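Peer 1: Requesting a structural model of the entry that follows:
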Amino acid sequence: MGAALQLVGGLKIAAASGEWSGPHRAARQAPVQFPGIARVPTFPLHHRAGRAAIVTTDEDLRERLLRRAHGRYELRAFRGVDAFLNELQQEPPRWEHDLWLQQQIVERARRGRPLIPEVLRYWAAHSERLELTTVCVVDDFLCDRSGHEILSELVGWSGRRVLLSNGFDDGETVDAVNSGLIERVIRCGPQGTVERLDAALSVLLASPNERFQRLWADSFNGPQLEALREPLVLRELRTLAEERWVEWIGIGQPFGILGMDSHGVPSWLQLQLASELDTAIGRAMTNGLGKSEVDAVANRRSILDIDFQTEIGHPAAGGAVPAFHLGDKGRLLCAWRAIPAGLAHQERTATGLA
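Peer 2: Here you go, the predicted model:
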């Protein structure tokens, strides 16, 4: 049986687990309006390995959490509040600049520029995006200031906020969570604190940023987003992405996911809806594919990568490639495609970014 839930001021508390959460803090901000907001799927269309930051005077907790984070996510540990605030208070303009860069990519794509080379160029030229803090943790036991006071000073910061607290009966904490100032509260206790905190950080670091998610959802059509919402597709696709990449962006046209692994090597996962099989067969025939290739497409053993090859400047190389299936009754057909090694560098040179 799961942990018992109590309702305190509209806030759900998982009392047995020592953790509670409220509405995301983005609700406090004026929403950025992009077409397609209502169609945002659960699958993270924009994901990258984020950073976490913690400020605490508990040396043991800090060291144990650093050991658990090692090799899984980047964690910066601060002993002093001033250094912590100084670091994160400098980030809002950098978050806005990163969003603007991606908005420009989408806008250029609307004017006919291929999206895949644009994203590769962005990744190659803007490594500073990886230095942004995604989640912060503040210890409520700091001697001179409360955790609520510290978190309230992070005005305009786009990350998620976690408070280490000693209980659930603090009215100020309940109000802070319900208002969106705090994303999660982790109860400190004699056992399990580090494990609960590590689990919360893992979940929050894997959660998409809502504004970036909305931006990239605009390139998808309704049937594509509906397929990505299917629970089995969502689970299997996310597993594929997390096993192969540390960063990825979903694209609606061509339909697929562009990702990069921990060594900086990009690759493409071509996607096709099973419901579009007749269209795919017709395209295979009109593009001059042989009978065996057309049959492979018709029998769902292959999918077309014509749009992908056109995107990367090799339209003549497009054809039928071996596919595998995801979801209930193979709702989504997929194929891995390699990115030519020199493409990102060529794009940077062509635009003066190299």
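
Peer 1: contacts, neighbours, all on C-alpha from now
Peer 2: Will do.

Peer 1: From Leu269, how far out is Val174?
Peer 2: With the distance defined as C-alpha to C-alpha, to the nearest Å, Val174 ends up 43 Å from Leu269.

Peer 1: swap in Val138?
Peer 2: Val138 sits 38 Å away from Leu269, going by C-alpha to C-alpha.

Peer 1: With Arg64 instead?
Peer 2: Arg64 sits at a distance of 37 Å from Leu269 (criterion: C-alpha to C-alpha).

Peer 1: Next: Ala350.
Peer 2: 25 Å.

Peer 1: Compare the two (neighbour count), which wins?
Peer 2: Using other C-alpha atoms under 10 Å as the criterion, Ala350 and Leu269 rank with Leu269 on top: 21 against 10.

Peer 1: Pretty sure that one sits against Leu333.
Peer 2: No. Contact between Leu269 and Leu333 fails when scored by C-alpha atoms under 8 Å: they sit 10.0 Å apart.

Peer 1: could you say which helix or strand contains Asp307?
Peer 2: helix 306-311 (DSSP states H and E).

Peer 1: List the buried residues for that helix?
Peer 2: Across helix 306-311, burial judged by 16 or more other C-alpha atoms under 10 Å covers Ile306, Asp307, Phe308, Gln309, Glu311.

Peer 1: Which positions within the host helix or strand of Leu201 qualify as buried?
Peer 2: Here Leu201 is covered by helix 193-206, with elements defined by DSSP H and E. Neighbour counts using 16+ other C-alpha under 10 Å place Thr193, Val194, Arg196, Leu197, Asp198, Ala200, Leu201, Ser202, Leu204, Leu205 of helix 193-206 among the buried residues.

Peer 1: this one as well, want them side by side:
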Amino acid sequence: MSLERKARNWTLHRAGARASEGEVLRRLTRAIMATCLWDPQEEGSSWSLGDMRFLTVTAMLPGVGEAAYAQVFSAPYASSAIEVSSGRLAPRGVFAKLPVSARRRGEVMRRLGLILPPGRQDWSRDLPPLDEAGCASLARTALEALSEGLGWDSSIALSASILHETALGEAEAFLEGVRPIHIEGLLRESGLEIVEGEMDEDDEGESPAFLVQHGAPLPFQVELTDPVEDEDPPGLAWHYGTMIFSLAINVEEGDALALALALHGLTRWARVELPEENRVVVTRHDSVEGVTPEGLRAMLERWLEELTAVRSRLEQGPGGGEDDEEE
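Peer 2: Sure thing, here's the model as predicted:
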């Protein structure tokens, strides 16, 4: 897959320079705003749905190197994430050389709300889509993690780089499929509430899925399948070729078949199934390989049309929709 990337470098602090922590924080805040704020007026010119930005803030600690760093990930309309001092990229044993003890580092990171997953060395936290205030708060978190948790101080240079990546190729399409963060952005852009969401595959290899609220009582699921592995960047290495929308409806005993037949007659794209006696499931599968952002939006619009039709039918009750032919 051919990815277009644009890099931008920042000098947040020069080693030994007379800059207050407040000045460094203001520069870092501007860098995070450049990463996490997506102006809707600039869609189609400076960014498109499917773009991502990666901010890396690095401190070259004496005798340690680049082990002290923070990363921020962002995509249009989607949640952001911060990751501090990833053990995946740091040399083995380098954390023992940090000027802050492991115990103190853990205390600081936990106070900042950063989590250390089992078996990993990167402290991280997912964040909702950010506004300017959220960017300022994230900058404070990142700077405190670097200084109090990893040992950066004003005698050490601090730099940042922003990588802007687009997943769209020559035909302006997602050539090998989409990532979960792109689908999250699509859902949020449409004003839908994500009740539960998984950004990545879990340890058991299950596909990422979002549970989405579309007006009571119709929460539905969006699942991504057919993974395509990519190597760069390693932290977000999976694209998915198929998107599955599904809605499960629990009904009273004896009503499932009648409801399934009624729904089958009114849906144009979805498939109606009866996996259990008291359960009706409405699903549709869409391939997202080679799809454009406009195509993704059209897929969602068609599914929402299906949900509107299903809701109308459910509001009529078990026997609703049947013509009364008695005179």
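
Peer 1: Superposed, how do the two chains score by TM?
Peer 2: Laid over one another, the chains give 0.34 as their TM-score (TM-score structural alignment, normalised by the length of the second structure), with 185 aligned residues with a C-alpha RMSD of 6.4 Å.

Peer 1: which other helices and strands contact the helix or strand where Tyr69 of the second structure lies?
Peer 2: According to DSSP H and E, Tyr69 of the second structure maps onto strand 65-74. Packing partners of strand 65-74 of the second structure (3 or more C-alpha pairs under 8 Å, 6 or more residues apart in numbering; DSSP states H and E): helix 21-36, strand 52-61, strand 80-84.

Peer 1: Next, the residues that contact the first one from outside, please.
Peer 2: The reference is to helix 21-36 of the second structure. 10, 12-13, 53-55, 72-75, 80, 129-130, 132, 135-136, 138-140, 143, 154, 160, 162 (C-alpha atoms under 8 Å, 6 or more residues apart in numbering).

Peer 1: Could you check how far Glu306 of the second structure is from Gly22 of the second structure?
Peer 2: 52 Å.

Peer 1: Looking at these two, which one has more neighbours?
Peer 2: Between Glu306 of the second structure and Gly22, counting by other C-alpha under 10 Å, Glu306 is the more crowded of the two (20 against 10).

Peer 1: For that one, pull up the helix or strand it's in.
Peer 2: helix 293-315.

Peer 1: what about the longest helix in the first structure?
Peer 2: Looking across the first structure with DSSP state H, the single longest helix is helix 92-110.

Peer 1: tell me which residues of that one are tucked away?
Peer 2: Those would be Pro92, Trp95, Asp98, Leu99, Gln102, Gln103, Ile105, Val106, Ala109, for helix 92-110 of the first structure by 16+ other C-alpha under 10 Å.

Peer 1: now Gly259 of the first structure, nearest residue through space, not along the chain?
Peer 2: Trp248 (3.9 Å; C-alpha to C-alpha, 6 or more residues apart in numbering).

Peer 1: So which other helices or strands are in contact with the one helix or strand that neighbour maps to?
Peer 2: Assignment of secondary structure by DSSP H and E places Trp248 of the first structure within strand 247-251. Judged by 3+ C-alpha pairs under 8 Å, 6+ apart, the packing partners of strand 247-251 of the first structure are strand 46-48, helix 210-217, strand 256-260.

Peer 1: how big is the angle separating the last one from strand 247-251?
Peer 2: Comparing the axes of strand 256-260 of the first structure and strand 247-251 via axes from the mean of the first three to the mean of the last three C-alpha atoms, to 10 degrees yields an angle of 160 degrees.

Peer 1: and what of the second one?
Peer 2: Using the same axes, to 10 degrees, the interaxial angle of helix 210-217 of the first structure with respect to strand 247-251 works out to 40 degrees.

Peer 1: In terms of secondary structure, what does helix 210-217 of the first structure contact?
Peer 2: strand 46-48, helix 92-110, strand 247-251.

Peer 1: Nearest to Leu277 of the first structure, out of the ones you listed?
Peer 2: Among those, the nearest to Leu277 of the first structure by C-alpha to C-alpha is strand 247-251 (19.6 Å).

Peer 1: tally of neighbours for Arg223 of the first structure?
Peer 2: Quick fix: residue 223 of the first structure is Pro, not Arg. Neighbour count for Pro223 of the first structure, taken as other C-alpha under 10 Å: 12.

Peer 1: Packing partners of the helix or strand harbouring it?
Peer 2: In this structure, Pro223 of the first structure sits in helix 222-229 according to DSSP H and E. Here helix 222-229 of the first structure touches no other helix or strand, going by 3+ C-alpha pairs under 8 Å, 6+ apart.

Peer 1: Could you check the angle the longest strand seen in the second structure makes with helix 293-315?
Peer 2: Secondary structure of the second structure per DSSP state E: the longest strand is strand 238-250. Relative orientation of strand 238-250 of the second structure and helix 293-315, computed by the same axes, to 10 degrees: 10 degrees.

Peer 1: Please point out which parts of strand 238-250 of the second structure sit buried.
Peer 2: For strand 238-250 of the second structure, by 16+ other C-alpha under 10 Å, it's Trp238, His239, Tyr240, Gly241, Thr242, Met243, Phe245, Ser246, Leu247, Ala248, Ile249.
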